[in-house]
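J.: Have a look at this fold, sequence not included:
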């Protein structure tokens, strides 16, 4: 099943070129497990979610450690019917997503709790889109139940959910939302915005 992300990184700094190039360098260890293509708008990362989200974490943390206000924006998708399968993506999400919703919520909470700490305070907002299924709201409500127990939940906003916490836990929460809610072979997308070092007061 095809899975990947179109990612754009925005450092609010005069040295934005250096910060972006250094951050993109953090993807080097993943190049044998992800297809990576960069142009003047975004970087495409194609590969299995268990590799994709750690790569996104490293990309963002590398930029945020500059101390400058950095924002990452991404569209993340799995199972898009308009995309051809790519062998690098693997065979699918796995049987875990076929478990009852309560079991998936419990596993997702445990996974976030066991995520290594990066030391980078982070805020994020995202929307989950479960496409092409009649019970999509059951999956979205299940995801919301998970988010409220994840340890990263900040608040609900119009059209999205706000998260706050360590970057590792934030991206782990996003990975669990992406992988464990929605049909196993169906089309699921995330629209995410992640920020660190913002001058805006809480």
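T.: Cool, got the structure. Because the structure is predicted, anything quoted here is derived from the model rather than measured. Residues are numbered from 1 along each chain as shown.

J.: use CA for all of it now, contacts and neighbours both
T.: Will do.

J.: helix/strand/coil for the residue nearest the centre of the chain?
T.: Closest to where the C-alpha atoms of the chain average out (Cα atoms, centre = their mean) is residue 174, at 4.3 Å. Three-state assignment for residue 174 (DSSP: H, G, I helix; E, B strand; the rest coil): helix.

J.: go on, residue 24?
T.: Assignment for residue 24 (three-state DSSP): helix.

J.: show me the residues around it that make contact.
T.: residue 59 (Cα atoms under 8 Å, 6 or more residues apart in numbering).

J.: redo that, cut-off 10 Å
T.: By Cα atoms under 10 Å, 6 or more residues apart in numbering, the contact set of residue 24 is 9, 18, 38, 43, 55-56, 58-60, 62-63.

J.: how near is the residue sitting furthest away from the middle of the chain to residue 72?
T.: The centre of the chain is farthest from one residue, residue 14, which by Cα atoms, centre = their mean lies 27.0 Å away. Here the criterion is Cα to Cα, to the nearest Å. By it, residue 14 lies 17 Å from residue 72.

J.: put this beside the first:
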């Protein structure tokens, strides 16, 4: 399986270079577990979902701890048939999920969010989950929505997406669980998300 993300950070300040480089510095501890490639458009991260979501969380949290408004766009994918299998992307959660019911997966996802570490920064996220090539895709999506409503990070539904709000630790754990627990374990699943922190609209 191939698991990865394209991540782009958008600071709303003339000092954007420093904000971006500060965020990228937060990725240093993850370089032994992930393939990380940065260019002028985005940063590609490939590897198992535990460090992958930790790296995305820490990149955004580092930028969000500054006072300026900052947003981030992320495209996540697992099991894309157009990508070669990558042994570094092995994930025990996905391997176990093949034998778990939807109800069990919702319960396990909620437990994981409840034990998420605190990042110390409040963020907002809106995201959409896409389950590819599955006749039961809406069952999986509705199951994910049920989990989100009980996650403690749920804010509201919108057309085509769901809003989350809270500490970055809990929010990104919610996203990780949505990505891993819903949709076929061997299937193609993607998430499209936008994160925001320090928006002047909320003041």
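T.: Here it is on my side, so go on. Computed from a predicted model, the values in this text were never measured in an experiment.

J.: A helix includes the residue farthest from the centre of structure 1, no?
T.: No. Read with three-state DSSP, residue 14 of structure 1 is coil and lies in no helix.

J.: who's in contact with it?
T.: residue 68.

J.: any idea how far it is from residue 8 of structure 1?
T.: 17 Å.

J.: just residue 21 of structure 1 next, same as before
T.: 12 Å.

J.: can you check residue 167 of structure 1 too?
T.: In terms of Cα to Cα, residue 167 of structure 1 sits 17 Å off from residue 8 of structure 1.

J.: of the two, who's got more company?
T.: More crowded of residue 167 of structure 1 and residue 8, by other Cα atoms under 10 Å: residue 167, with 28 against 18.

J.: Which residue ranges of structure 2 form strands?
T.: 3-11, 35-38, 43-46, 70-78, 122-131, 154-158, 161-167, 189-197 (DSSP state E).

J.: Using a markdown table, please lay out those together with distance to residue 94 of structure 2.
T.: Shown next, in a markdown table, are these (distance: least, Cα to Cα, whole Å):
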| stretch | distance to residue 94 of structure 2 |
| --- | --- |
| strand 3-11 | 11 |
| strand 35-38 | 20 |
| strand 43-46 | 16 |
| strand 70-78 | 10 |
| strand 122-131 | 14 |
| strand 154-158 | 24 |
| strand 161-167 | 23 |
| strand 189-197 | 12 |
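
J.: start to end distance for stretch 11-18 of structure 2?
T.: Stretch 11-18 of structure 2 has an end-to-end distance of 9 Å (criterion: Cα to Cα).

J.: For that stretch, grab the matching residue range in structure 1.
T.: Against structure 1, the aligned range for stretch 11-18 of structure 2 is residues 11-18 (TM-score structural alignment).

J.: Would you mark the buried spots in that stretch?
T.: Residues 11, 16 are the ones in stretch 11-18 of structure 1 that count as buried (16 or more other Cα atoms under 10 Å).

J.: now do stretch 56-69 of structure 1
T.: Of the residues in stretch 56-69 of structure 1, those buried (16+ other Cα under 10 Å) are 56-66, 68-69.

J.: List just the nearest of those to residue 201 of structure 1.
T.: residue 69 (12.8 Å; Cα to Cα).

J.: Quick check: that closest one touching residue 121?
T.: No. In this structure residue 69 of structure 1 lies outside contact range of residue 121 using Cα atoms under 10 Å: 11.7 Å.

J.: shared neighbours of these two, anything?
T.: Residues touching both residue 69 of structure 1 and residue 121 (Cα under 10 Å, 6+ apart): 195-197.

J.: Arrange the contacts of residue 24 of structure 1 in JSON lines, one row each, with distance to residue 27 of structure 1 as further columns.
T.: Output for these, formatted as JSON lines (distance: Cα to Cα, whole Å):
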{"residue": "9", "distance to residue 27 of structure 1": "13"}
{"residue": "18", "distance to residue 27 of structure 1": "15"}
{"residue": "38", "distance to residue 27 of structure 1": "12"}
{"residue": "43", "distance to residue 27 of structure 1": "11"}
{"residue": "55", "distance to residue 27 of structure 1": "6"}
{"residue": "56", "distance to residue 27 of structure 1": "8"}
{"residue": "58", "distance to residue 27 of structure 1": "7"}
{"residue": "59", "distance to residue 27 of structure 1": "7"}
{"residue": "60", "distance to residue 27 of structure 1": "10"}
{"residue": "62", "distance to residue 27 of structure 1": "10"}
{"residue": "63", "distance to residue 27 of structure 1": "12"}
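
J.: Good, we can wrap up now.
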